[in-house]
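Got a sequence here, can you build the structure:
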Amino acid sequence: MTAPDWEALLGRTSFIELDARARAGALLDDGTARELCGPFDHLDSPWLEPQGVVPQSDDGVVVVRGRLDGRPAVAIAIEQAFQGGGIGEVSGVKIASALSLATRDNRDGIPTSAVLLLESGGVRLQEANLGLATVAEVCSAVLELRAHQPVIGVIAGALGCFGGMSIAAGLCTRLIMTAEGRLGLNGPEVIESEAGLAEFDASDRTLIWSIDGGAQRVRTALADALVLDDVGALRSAVIEAVRQGVPGEHRSQRIGELRARVEAVDPAHPPEPSGLAAPAKGAPPEGDG
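Model prediction:
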């Protein structure tokens, strides 16, 4: 085993340790970032305070317009420290509206891409159906924009991306993760509470990351790139993902391939996580197309 380069490790700037506002700004070109609908606009949720929850003036979502590699872009970051990154009516509308404005720019001849920094446990329980409705709007806005310019998803922190926002992640043009990140439709605690400890032990961190972790999601082709927790590395990966442009076919459109992989798993005899790696490119399973 190669010895770690401690100087490189100690010299890097952790992306995970930044808050949402700093993460969004760190990805954009220096001096170009301009926040839209920031905390001084007081767009907080009207539903939290009546339920005994202190609201936040940006409702946990930061929208920053700027340039990425010299090109117009919008970075949208979910604040993981507020309500576990939960999406409510206001925060969801901020995301969907920012994506829709980027689509309008593209139609007006301004090629604007988007970066979604996804740290979310899903819809806030306090806002229930309102949150679900706005997540649907977010997904619709992602589909609309990705036809024009790349929508790049980034899942960096250990909170991960679950619930409705994991669907939005799956719709992104490309998805970038760190080894610390997690991705799943249902979180481990939800699975354990609904199906029992035998189905998923939410206290087993090794098990969780072997299934939901960034390395496994890249191996199973549900994410595209595994990147070091470093601001420079993540920015470079995002720039490269945008440069690749809009693919001829998005991952979410490869229904035959995805269905074949699900059907290959026998629920009565589930494989070990190490046995779930996606087949090599160039050899699509039967039923693809």
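
rest of the way, CA atoms for contacts and neighbours
Will do.

If we ignore the residues flanking it in sequence, what's nearest the most centrally placed residue in the chain?
Nearest to the geometric centre of the chain sits Leu118, at 3.5 Å (Cα atoms, centre = their mean). Leaving aside its chain neighbours, Leu118 sits nearest to Ile155 (5.3 Å; criterion: Cα to Cα, 6 or more residues apart in numbering).

got the contact list for the residue nearest to the centre of the chain?
Leu118 sits next to Ala77, Ile78, Gly153, Val154, Ile155, Ala156, Gly160, Cys161, Met165, Ala169 when contact means Cα atoms under 8 Å, 6 or more residues apart in numbering.

farthest-separated two in the residues you listed?
Greatest spatial distance in the contacts of Leu118: Ala156 and Met165, 14.2 Å, computed using Cα to Cα.

buried ones in stretch 140-147?
Buried residues in stretch 140-147, defined by neighbour count with 16 or more other Cα atoms under 10 Å: Ser140, Ala141, Val142, Leu143, Glu144, Leu145, Arg146, Ala147.

still on that earlier bit, let's see if you can find the most crowded of the contacts of Leu118.
Counting neighbours by other Cα atoms under 10 Å, Cys161 leads the contacts of Leu118 with 30 neighbours.

hang on, isn't that one packed against Arg182?
Yes - under the criterion of Cα atoms under 8 Å, Cys161 makes contact with Arg182 at 6.2 Å.

who touches both of those two?
Ile155.

just curious, which of the contacts of Leu118 is nearest to Leu10?
Of all the contacts of Leu118, Leu10 sits closest to Ala156, with 18.3 Å by Cα to Cα.

one more to line up against the first:
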Amino acid sequence: MTDASANNVTRLLQSRSFVELGARERARALLDAGSFRELLDPFDRVTSPWLPKQGIVTQADDGVVVAKGTIDGQPAVIAAIEGAFQGGSMGEVGGAKIAGALELAAEDNRNGIPTRAVLLLETGGVRLQEANLGLAAIAEIQAAIVELREHQPVIGVVAGSVGCFGGMGIAAGLCSYLVVTREARLGLNGPQVIEQEAGIDEYDASNRPFIWSLTGGEQRHASGLADSYVADDTDDIRSELQRLFAQGKPAQPRSSRHAWFLQRLADADTRTQLDAAAVRALYQGDAQ
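Below you'll find the model as predicted:
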């Protein structure tokens, strides 16, 4: 075995999967050691008032963990969505926790406390059982991201296979920077929704290689819809967050380049099924 191979094996054995961690453990792992402090933790018993009415068992944190602490010594807040609870869906309470945390971070900045934010996005979008309340919460999250990113970078991380879809996919696009892994997915409509509406010939929701080839982390990064592509390794993700925060706010948010992206869509030939290579070619044009 060569020295390079031996080093790769050692690094693999020492790595710690980020995807396999729960939301609370993810937030704790990304904050500086000893700085984690959870806001509205499960003992506060702030749960959804709507799920029990429909015979659904609630979760004491409504599937959202909000923690304050520091990253690289600087004040930070992390909102982590638990994809294992109701598919990471956004309801009234969980959405309000995220929006409120971002709004308070913006207030910190106005008061001279340079608080940054990280969103750990494992979500299918709006919680159908809470319908318009969930949509309103997502709209508040989006508005809060736009407000905070004027002061400090807001970084979204999509790591696991739940992915980030629906209105929260739009929220991801509003972040100053977006970090993805190979396991991640990012989109507006999920595979099952597309298949249901357009038919299996258009989109086969059971074809996992096809789905990841179009909406997976590697493809989204290659298409310019994500800023960083990292391994499923907790240390790597933490290091990437530190690098991006040190880089500061981007000169131009991705969302302000909407005309360029709309032109890419207008240039797409929808008469044939696009594959991964065609999508990359479409998005890797002149980005000016």
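
care to give me the TM-score?
Superposed pair, TM-score by TM-score structural alignment, normalised by the length of structure 2: 0.95. Supporting alignment: 282 aligned residues with a Cα RMSD of 1.4 Å.

coming back round to it: residues touching the residue nearest to Leu118 of structure 1, list them.
Leu117, Leu118, Glu119, Cys161, Leu175, Ile176, Met177, Thr178, Gly181, Arg182, Leu183.

Most neighbours of all those residues, which one?
The residue in the contacts of Ile155 of structure 1 with the most neighbours, by other Cα under 10 Å, is Leu183 (32 neighbours).

Strands of the stretch 51-200 of structure 1, start to end?
Counting by DSSP state E, counting those that start in this stretch, the stretch 51-200 of structure 1 has strands at residues 61-68, 71-78, 113-117, 151-155, 174-177.

if I line the two up, what does Ser45 of structure 1 land on in structure 2?
Matched by TM-score structural alignment, Ser45 of structure 1 corresponds to Ser48 in structure 2.

now swap in Glu194 of structure 1 and tell me
Matched by TM-score structural alignment, Glu194 of structure 1 corresponds to Glu197 in structure 2.

burial measure for that match, as a count.
A count of nearby residues for Glu197 of structure 2, using other Cα under 10 Å, gives 10.

Against Asp204 of structure 2, how distant is it?
11 Å (Cα to Cα, to the nearest Å).

same check, this time on Gln59 of structure 2
33 Å.

can you check Pro75 of structure 2 too?
For Pro75 of structure 2 relative to Asp204 of structure 2 (Cα to Cα), the value is 44 Å.

Ala156 of structure 1 contacts Ser14, correct?
No - the pair Ala156 of structure 1 and Ser14 fails to qualify as a contact (Cα under 8 Å) at a distance of 10.0 Å.

got any residues that touch both of the two?
By Cα under 8 Å, 6+ apart, the residues touching both Ala156 of structure 1 and Ser14 are Asp229.

which residues does the corresponding residue of structure 2 for Cys172 of structure 1 contact?
Correspondence of Cys172 of structure 1 to structure 2, assessed by TM-score structural alignment: Cys175. Taking Cα under 8 Å, 6+ apart as the criterion, Cys175 of structure 2 is in contact with Ile145, Val146, Arg149, Pro153, Val154, Ile155, Gly156, Pro253.

I figured the first one hits Val154, correct?
Going back to what we said before, that points to Ile145 of structure 2. Yes - between Ile145 of structure 2 and Val154 there is a contact under Cα under 8 Å: 6.8 Å.

With Gln288 of structure 2 as the reference, measure out to Asp44 of structure 2.
For Asp44 of structure 2, the distance to Gln288 of structure 2 - Cα to Cα - is 49 Å.

Of the two, which one has the most company?
Legend: neighbour count by other Cα under 10 Å for Asp44 of structure 2 and Gln288, higher for Asp44 (10 against 5).

nearest spatial neighbour of that one, skipping sequence neighbours?
Closest residue in space to Asp44 of structure 2, ignoring its immediate chain neighbours: Ala60 at 7.8 Å, by Cα to Cα, 6+ apart.

Arg67 of structure 1 now?
Using Cα to Cα, 6+ apart, the closest residue to Arg67 of structure 1 is Ala73 (5.2 Å).

corresponding residue for that neighbour in structure 2?
Aligned counterpart of Ala73 of structure 1 in structure 2: Ala76 (TM-score structural alignment).

How about Ile255 of structure 1?
In structure 2, Ile255 of structure 1 lands on His258 (TM-score structural alignment).

Quick check: next helix or strand after the helix or strand where its match lies?
Element membership for His258 of structure 2 (DSSP states H and E) is helix 258-267. Once helix 258-267 of structure 2 ends, the next helix or strand along the chain (criterion: DSSP H and E) is helix 276-283.

which strands and helices sit next to that following helix?
helix 208-215, helix 217-222, helix 258-267 (3 or more Cα pairs under 8 Å, 6 or more residues apart in numbering; DSSP states H and E).

Go through those and name the closest to Leu102 of structure 2.
Once those are compared by Cα to Cα, helix 258-267 is nearest, at 23.5 Å.

what's the average distance of the closest one to structure 1?
Superposing on structure 1 and averaging over aligned pairs (mean Cα distance after the TM-score superposition for structure 1), helix 258-267 of structure 2 comes out at 1.5 Å.

Not counting its own residues, what contacts that helix?
Outside helix 258-267 of structure 2, the residues within contact range by Cα under 8 Å, 6+ apart are Leu282, Tyr283, Ala287, Gln288.

go again using 7 Å as the cut-off
Applying Cα atoms under 7 Å, 6 or more residues apart in numbering, the set of residues contacting helix 258-267 of structure 2 from outside is Leu282, Tyr283.

Compute the inter-axis angle for that helix and helix 276-283.
If you take axes from the mean of the first three to the mean of the last three Cα atoms, to 10 degrees, helix 258-267 of structure 2 sits at 130 degrees to helix 276-283.

buried set for helix 258-267 of structure 2?
Residues of helix 258-267 of structure 2 classed as buried by neighbour count (16+ other Cα under 10 Å): Trp260, Phe261, Arg264.

Check the gap between Ser239 of structure 2 and Arg271 of structure 2 for me.
43 Å.
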